[in-house]
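1. quick one: sequence plus predicted model below, questions after.
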Amino acid sequence: MIRFHKEGYKIIVIAFIIAITGILMAEKLLETNWIIKSIQVFIIFFLVVILQFFRNPKRLTNLDEATIVAPVDGKVVVIEEVEEPEYFKDKRLQVSIFMSPINVHVTRYAMSGVVKYSKYHPGKYLVAWHPKASTENERTTIVLENATFGEILYRQIAGALAKRIVNYAKEGEEIVQGTDAGFIKFGSRVDLFLPIGTTLNVKLGDKVKGGTQVIAQK
C-alpha cells in the first residue's frame, strides 16, 4: 500500500478536487471528443505527479552509531573538503545529494544522537545545483551529535521549485537514525558536512536511498 507524507495531505486533497472538477467541466463545456480526452489525460497525469511526489515509503534502518545513512533519496553531486562557515567554522567533508522532482522528498536523520543546533535561514531560490545555493538559498541548518561521530551537520536547501522546507529537528531532542526529520517540497538538495577523514561509501554520480543506504562510516 502506498503511504503519503503528512506534509502532502492538504495538497493531495486540493489536487483531487481540482482533478475531479476539471474532468467534469471538460465533459460539460466541450464538444470535441479528442480535446476532452486530451484535457482529462493531462489532469490525470498532473494528479499522478502530485501523488508520487508526496509518497512516503517505509524504510527499515539498521541502527549503527558508526555509520551515516543517506538523509534523502537522490544523486551525489558534490564530494569535497570545504570550509563550513556557519557552525563549525573549519574544514569539513561535504557530501551533497540532489533530489529531482521524481525522488522521494522525505528528509531522514542520518545518524542517531542529539540535536545540538537547528536554525532556519530565509533566502533566494537559485537552482539547487548552483554553487551559491548552499549559502544564499532558503535553508535550514541542523547539527547532530553522538559519541562515535561527534558532530555532523546537514543542510536542507530550497531550489528553484522548492518553496517550503519543513524541519522537525528541535535543539536538545534525542533522535533516531532513519526516522522522519522533515520534508522539502518540489525538488532540492541536502548537504552533509562530516569530519575530515570520514570513510565514504559513495562516489560522485551515485544514486542513494534515504534512510537505508550507508554512505559513510568511522
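-> Now that the structure is in, tell me what you want to look at.
2. every contact and neighbour count from this point should use C-alpha atoms.
-> Will do.
3. now stretch 33-48, how far from the centre of its chain.
-> Its chain's C-alpha centre and that of stretch 33-48 lie 29 Å apart, by C-alpha atoms, centre = their mean, to the nearest Å.
4. stretch 128-136 now?
-> With C-alpha atoms, centre = their mean, you get 15 Å for stretch 128-136.
5. second structure for comparison follows:
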Amino acid sequence: MADRAVGIPIVKEGIPFVGMTGGITLLSGMMGWMIPAVIAGGFTLFTAWFFRNPHRVIPQGPNLVVASGDGKVIAIEEEFEPRYLKERSIRLTIFLNVFDVHVNRIPCEGIIEDVQYQPGLFLVASKPEATLKNEQNALMIRTAEGMKVLCVQVAGLIARRIVCWVSPKDRAVRGERYGLIRFGSRMDTFLPLGTKLRVAVGDRVKGGETIVGELQ
C-alpha cells in the first residue's frame, strides 16, 4: 500500500478548501475590500493548518500499537464490540478537536481484512453513544499472530466527511497515513484483552508516534 500523503505539507483533500479561501482573500484584496480580505486570510491560514500533514517518527519493535490519531485519550473501556469483532475487547478512544492534526494512521502491523462504512448521526464525538450511532468507517486488521485490531474513524458534530485511502487485502503498516476526518472527530481503537497499555485517560497522544500499547 503506497502512503500517498508522504511529503505533502497538507493532505490533498484540503487543497480545494485552501484554494477557495485563498482565492477569496486575493479577490477581496484586489477589490480593496480590506476587512473581508483579512477575514478570508484568517480562514485560509486556519484551513491550511487544519489539513496539515506532519512527518512522524514511527516507533519500531514487535507487537507495538501506536495512536491512530492526534488528540486526547478520553476513554479506555473493556466492552463487547457487537458489530465487527463480536467479542470483548479494550476500546481506546482519542478525541480530536479542530486544532489537532486530522490525518489518521494505522495502529499496528498486519493485513487489512475489511473496511466498512456506516452512515449515521453527527452527535458530539466525545459522547459515549457516538460509538455506535455516529457516521463512521471501520478498519479491521489481523496481525501475523492472528490477533484482531479494529480501528474506527468516527465523525462528530462538525465532521461531515470521512476519507479512507485503504482497501481490504492491503498490508497494514504501523504509523502509515490511511485517511482523515473533517472537521473534528474521534478515533476508536479496539484492542485484544490482555494488551499491555502504555497510556491513560487524559494523556495527549500523537498519531503514528505515541505508543499506546503492546499486543501480548
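-> On my side now, so go ahead. Everything numeric in this text was worked out from a predicted model, so none of it was measured.
6. let's check: the centremost residue of structure 2 is which one?
-> Closest residue to the average C-alpha location of structure 2: Asn104 at 3.1 Å, with C-alpha atoms, centre = their mean.
7. ok, now how distant is Lys169 of structure 2 from Val101 of structure 2?
-> The spacing between Lys169 of structure 2 and Val101 of structure 2, counted by C-alpha to C-alpha, to the nearest Å, is 27 Å.
8. more neighbours: which of those two?
-> Set Lys169 of structure 2 next to Val101 and count neighbours by other C-alpha atoms under 10 Å: Val101 wins out with 22 against 14.
9. show me what contacts the alignment partner in structure 1 of that one?
-> Matched across to structure 1, Val101 of structure 2 falls on Val104, judged by TM-score structural alignment. Residues in contact with Val104 of structure 1 (C-alpha atoms under 8 Å, 6 or more residues apart in numbering) are Gln52, Phe53, Phe54, Arg55, Asn56, Val72, Asp73.
10. you'd agree Val104 of structure 1 is in a strand?
-> No: Val104 of structure 1: not assigned to a strand; according to DSSP: H, G, I helix; E, B strand; the rest coil it is coil.
11. tell me how far Pro82 of structure 2 lies from Val205 of structure 2.
-> Counting by C-alpha to C-alpha, the gap from Pro82 of structure 2 to Val205 of structure 2 is 27 Å.
12. look up how far Gly32 of structure 2 lies from the residue nearest to the centre of structure 2.
-> Counting by C-alpha to C-alpha - Asn104 of structure 2 and Gly32 of structure 2 are separated by 40 Å.
13. next one: Val98 of structure 2
-> For Val98 of structure 2 relative to Gly32 of structure 2 (C-alpha to C-alpha), the value is 31 Å.
14. these two: which is more packed in?
-> Taking neighbours as other C-alpha under 10 Å, Val98 of structure 2 and Gly32 compare with Val98 leading, 17 against 11.
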